[in-house]
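Trainee: sequence-free structure coming up:
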């Protein structure tokens, strides 16, 4: 192991000495900032990343459907109108409250049975270039979104399964207007046109993307959705669609994958135990429920907010409508500690044991009390993973690596059910592989590149394995952070939130939660706040949103600060009195609808 990893580490160390660390690339390009009004509803609400998807979900609720029914309709429309972010070729995590309990439905993709930990190493044993791995057959995991939604529908659906697909089928057949965001991302995309199916669908003959407002029809997707509506998830594991998925992966011209029909047939969604724990915020106690591993989001968000609540800066308010330098310092130090634990411990729980036998050990009050003592007046030189009670350091920390993509949905229905669902195909446009069963029909759906969420390096220089290394049948670690919040005393649901944004999902979700719960902002105002966050390297601040005095004050505290575009896409619903308030991120196209 030392033969291939040591030169890599030496190169990185020399580069770090020569210049400040670069901010990681953003998962999806920026496409403008559009002010949103904020919304208020009495009975139910749907927040999603595209108006057509939001309205489809609201229509289902008006027809008597449940929150899960609405989420299915929203996801199918997103597959069509926001193909760069999520779809039936990807995976999702869904947190659901039915008035009695919180359930965590895991629809994360899995690695094919034939892969091993060298999946993303080249012939010399070096990690291959990230972009090369993404746009390939090797990056595709077994899709899980449809199977997971079917499981949730069997338990909580009220309308017939087939009915929930009709809005997306109708739109796919008659066409939907290309949005400014989709057009912007298509114009910037370089790898997608290499796929002939995607090129014929998304681009004109001269190679330019269809213009904003163009009615883009997808009869191929309509046909696939009809099959799923008729026979359920089996449509994706048997028959022509399944064969088309496997052929697309295995026939990639340069880096074919190992996916088989047996991999598709063996896939099973999981129902896991949500990570729920108390949090003191805004002068009261709430119960914060996040998604457990294989997501790192629930743990990291809970740790950051829990550590922050134990610092004097937790009492700080906004300054001129923005977080001040002292608060940002404490938040950043809490984040660095959380990300150190994330790199050390988190992986698929079917393969990676929880520290001390319980993932809640990373959120235990005694553990957070001890970790919060490490947050001082200056930036700590190094943030190292902690040692929860009973934990051992059997694994090596995972090196930093890009993460991407994703969309978020928050829904509350008129019966008191609530959900938060984050859904993804990973990178923008996933693996850049578009599946079609009939060449005469335009369109299809994109496959994920979720396997690039695994660590490319399987071990460190000492040969210690990395928890999130590639293994057959394993689910890659995620940062998705669908979150539900409840009043700690009454048990009443107070908030549903989440965001896309790769590893920055953790920060975008934490900002929405702290802004709404601690600072008491309308959820729209919380999402409007400037973005910030660190993945362990530089502290990133959203470009042109912070005064220079804040930047200089943070640098004086020892932080390397970089201002960059930070394209979140958060959605949030907050209960205030008898009403649900809704917010949609101004950096993307989402809206909130309801009654």
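Mentor: Good, I have the coordinates. This structure is a prediction, so every number in the text was calculated from the model and none was measured. Residues are numbered from 1 along each chain as shown.

Trainee: Only C-alpha atoms from now on, for both contacts and neighbour counts.
Mentor: Fine.

Trainee: Residue 593 sits in which helix or strand?
Mentor: In this assignment (DSSP states H and E), residue 593 forms part of strand 591-594.

Trainee: Work out which residue lies at the spatial centre of the chain.
Mentor: Most central in the chain under Cα atoms, centre = their mean is residue 480, positioned 3.5 Å from the mean C-alpha point.

Trainee: Contacts only, for it.
Mentor: 93, 291, 295-298, 422, 498-500, 502-503, 505-506 (Cα atoms under 8 Å, 6 or more residues apart in numbering).

Trainee: between the residues you listed, which is closest to residue 7?
Mentor: residue 503 (26.4 Å; Cα to Cα).

Trainee: ok, and the closest non-adjacent residue to residue 325?
Mentor: Excluding its sequence neighbours, the residue lying closest to residue 325 (Cα to Cα, 6 or more residues apart in numbering) is residue 550, at 5.3 Å.

Trainee: returning to that earlier point: contacts for the strand holding residue 593, please.
Mentor: Residues contacting strand 591-594 (Cα under 8 Å, 6+ apart): 36, 38-39, 41, 43-51, 54-55, 58, 582-584.

Trainee: if we can go back for a sec, can you lay out the contacts of residue 480 as TSV showing neighbour count, secondary structure and distance to residue 178?
Mentor: Rendered in TSV, the data for those read as follows (neighbours: other Cα atoms under 10 Å; DSSP: H, G, I helix; E, B strand; the rest coil; distance: Cα to Cα, whole Å):
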residue	neighbour count	secondary structure	distance to residue 178
93	30	strand	27
291	31	coil	33
295	26	strand	32
296	27	coil	34
297	30	helix	32
298	26	helix	34
422	25	strand	23
498	34	strand	25
499	34	coil	22
500	33	coil	21
502	24	helix	24
503	26	helix	28
505	29	helix	26
506	30	helix	29
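
Trainee: ok, structure two:
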């Protein structure tokens, strides 16, 4: 079914109701020792229903972006076509999360005549400038800079990759002309769009965006307050840039006037200049990589789960967590009894947390750009080997382990040496937006896209914001013993990510079952894993699984979504030796699931009640 098309004013009114702020007021990103900062503030929780469609579906983080994707699919476009239209609109209406000044990972499955899908991973991750050095995130005393001292300005800006990646994917899978895919965003940028409650709240809460004169003039009033909810914001500069890219291709971004403006903005920042140069933009290449896939047994079926390889840590960490849990009593425990507000058994949460801590220990030591840091044992799949995960699972005890240490993948070939890298210290990780799409041709994608921190480096040029992706590298290139960190800054290197675009297939038939992903910094891994378990193991619909309370650990405390877990659950975890923290875990999950209803194949889709996301389809 097609959802009713709504105009700008209707969207605003709907979102005013949807994003009612909790009684405690706006929740700022929280810094708690050993717990992850959240990339965006919480702006409410609004229950949503599953959307059932027969031909195609698109789930994105803003209704205007979803509408653009729907219109492209309705016109005969492919999943990749729709993703391009969605991304261009998201960069306009949700500029805090993604845009053409950032990067993305796109996982794509192509329907084949034999029924088994072909899976591809398109890497549009930003790269460090050629002039980058491993000490560029250190201060004059050789100590790591404070996070936002590195972020705000030109220093943190990497070479944007999303446009080259989308062009590469479109060359292989596009059905509509490139120029047509930019029309929705150009129209909205020219005619204006209404500021949503969520964007307004982000603008009000941000402490740094006003410091950039260009961003201040665009987003804020003369008194420094953000424009009001419903204010129609026009962006003719971005419209002109998008029109040039539509007409001339991505070279219009990576060379010429636009590239020169980007480099000038980065290099001439008055207090925190960066090293991005024209040749970095001109030489940027998107890459096609081999997806990371693993088997997952659940509910009498075996699934083949595919995700993004390094430089993303998402698929490996999710595969390790789920793989270790299969060697624990977790699979025998009952799912939550209440589909929305119910929480997992605290015994299950204990097992999940310990598996997570072990996975994040491996992540901290091993995962980085594969062109710079070799995989342990010679291949990334060694971290997902059943025998290795079985051994790792033996470390999980009835109480919390004092410290989770990285393992040594097996088998270790003669030519491969144990890693000489040092584990990367914990540091903040942010951002992003997610898109899940299935088209009428049987193709599907999961795409996670980012400028990293909310509003990126807070540098606006020609109507779009620049990323701060270089702060996803380890600020400290070495540990106290002088050992190098795999994820340190190096020229032309891609920083490690937690983005986890995921596609799930029935292993027996090879047919697509699910597309899912989320924003949320390092917690993306847990948001995505929770939804996979909810749908595949517990039999929930995508909307039910998405709405379940969020939880996870990035190596330290158990982090639980604030106000969603009972005091008894918190007490049970503490009795097992866990430090427990409650935070506003602002996931932005989107999921599309294939199901058979009454002998007919349908798509059932969900969008996160914690954000503005919406599903449309037919």
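Mentor: Great, that's in hand. Only a predicted model underlies this, so the values are computations on that prediction, with no experimental measurement involved.

Trainee: So which bit of the second structure is the strand holding residue 593 of the first structure matched to?
Mentor: With TM-score structural alignment applied, strand 591-594 of the first structure matches the range 614-617 in the second structure.

Trainee: Identify the residue range in the second structure corresponding to the longest helix along the first structure.
Mentor: The residue-count maximum for a helix in the first structure (DSSP state H) belongs to helix 325-345. Per the alignment by TM-score structural alignment, helix 325-345 of the first structure matches residues 346-366 in the second structure.

Trainee: how far apart are that stretch and its match in the first structure?
Mentor: Taking mean Cα distance after the TM-score superposition for the first structure, the mean distance separating stretch 346-366 of the second structure from the aligned residues in the first structure is 0.4 Å.

Trainee: who touches that stretch?
Mentor: Residues contacting stretch 346-366 of the second structure (Cα under 8 Å, 6+ apart): 313, 317, 320-321, 324-325, 328, 330, 333, 373, 375-376, 392-393, 396, 399-401, 404-407, 419, 421-425, 485-486, 552-556, 558, 569, 572-573, 576.

Trainee: re earlier: need the counterpart of the residue nearest to residue 325 of the first structure in the second structure.
Mentor: In the second structure, the residue paired with residue 550 of the first structure according to TM-score structural alignment is residue 569.

Trainee: Need the three-state assignment for its match.
Mentor: Put simply, residue 569 of the second structure is helix when judged by DSSP: H, G, I helix; E, B strand; the rest coil.

Trainee: State the number of residues packed around it.
Mentor: Residues lying near residue 569 of the second structure (other Cα atoms under 10 Å) number 16.

Trainee: Please report how far it lies from residue 233 of the second structure.
Mentor: 45 Å (Cα to Cα, to the nearest Å).

Trainee: And for residue 136 of the second structure?
Mentor: According to Cα to Cα, residue 136 of the second structure stands 37 Å off from residue 233 of the second structure.

Trainee: Could you check which of these two has the larger neighbour count?
Mentor: residue 136 (22 against 19).

Trainee: got a list of what the more buried one touches?
Mentor: Per Cα under 8 Å, 6+ apart, neighbours of residue 136 of the second structure: 475, 489.

Trainee: So what does it match up with in the first structure?
Mentor: Using TM-score structural alignment, the equivalent of residue 136 of the second structure in the first structure is residue 119.

Trainee: Next: residue 158 of the second structure.
Mentor: Superposed on the first structure with TM-score structural alignment, residue 158 of the second structure falls opposite residue 141.

Trainee: That match against residue 109, yeah?
Mentor: Yes. Residue 141 of the first structure is in contact with residue 109 according to Cα atoms under 8 Å; the separation is 5.2 Å.

Trainee: and those two? which has more neighbours close in?
Mentor: More crowded of residue 141 of the first structure and residue 109, by other Cα under 10 Å: residue 141, with 33 against 29.

Trainee: residue boundaries of the helices in the stretch 401-550 of the first structure?
Mentor: 505-513, 523-528, 548-556 (DSSP state H, counting those that start in this stretch).

Trainee: Tell me which of those helices is the most buried.
Mentor: When you average the neighbours per residue for each of the helices of the stretch 401-550 of the first structure (mean count of other Cα atoms under 10 Å), helix 505-513 leads with a mean of 28.

Trainee: Could you identify the helix or strand that succeeds whichever strand or helix holds residue 216 of the second structure?
Mentor: Using DSSP H and E, residue 216 of the second structure sits within helix 213-219. For helix 213-219 of the second structure, the following helix or strand on the C-terminal side (DSSP H and E) is strand 232-233.

Trainee: By how much does that next one deviate from the first structure on average?
Mentor: Averaged out, strand 232-233 of the second structure is 0.7 Å away (mean Cα distance after the TM-score superposition for the first structure).

Trainee: Just the buried positions in stretch 14-27 of the first structure, please.
Mentor: Neighbour-count burial for stretch 14-27 of the first structure flags 23-24, 26-27 (criterion: 16 or more other Cα atoms under 10 Å).

Trainee: next one: stretch 50-63 of the second structure
Mentor: For stretch 50-63 of the second structure, by 16+ other Cα under 10 Å, it's 50-53, 55-63.

Trainee: So what does residue 242 of the second structure match up with in the first structure?
Mentor: Under the alignment (TM-score structural alignment), residue 242 of the second structure pairs with residue 225 of the first structure.

Trainee: Is residue 71 of the first structure in contact with residue 408, as I believe?
Mentor: No. At 10.3 Å, residue 71 of the first structure and residue 408 do not qualify as touching, with contact defined as Cα under 8 Å.

Trainee: which ones are touching residue 331 of the second structure?
Mentor: For residue 331 of the second structure, the contacting residues are residue 325, by Cα under 8 Å, 6+ apart.
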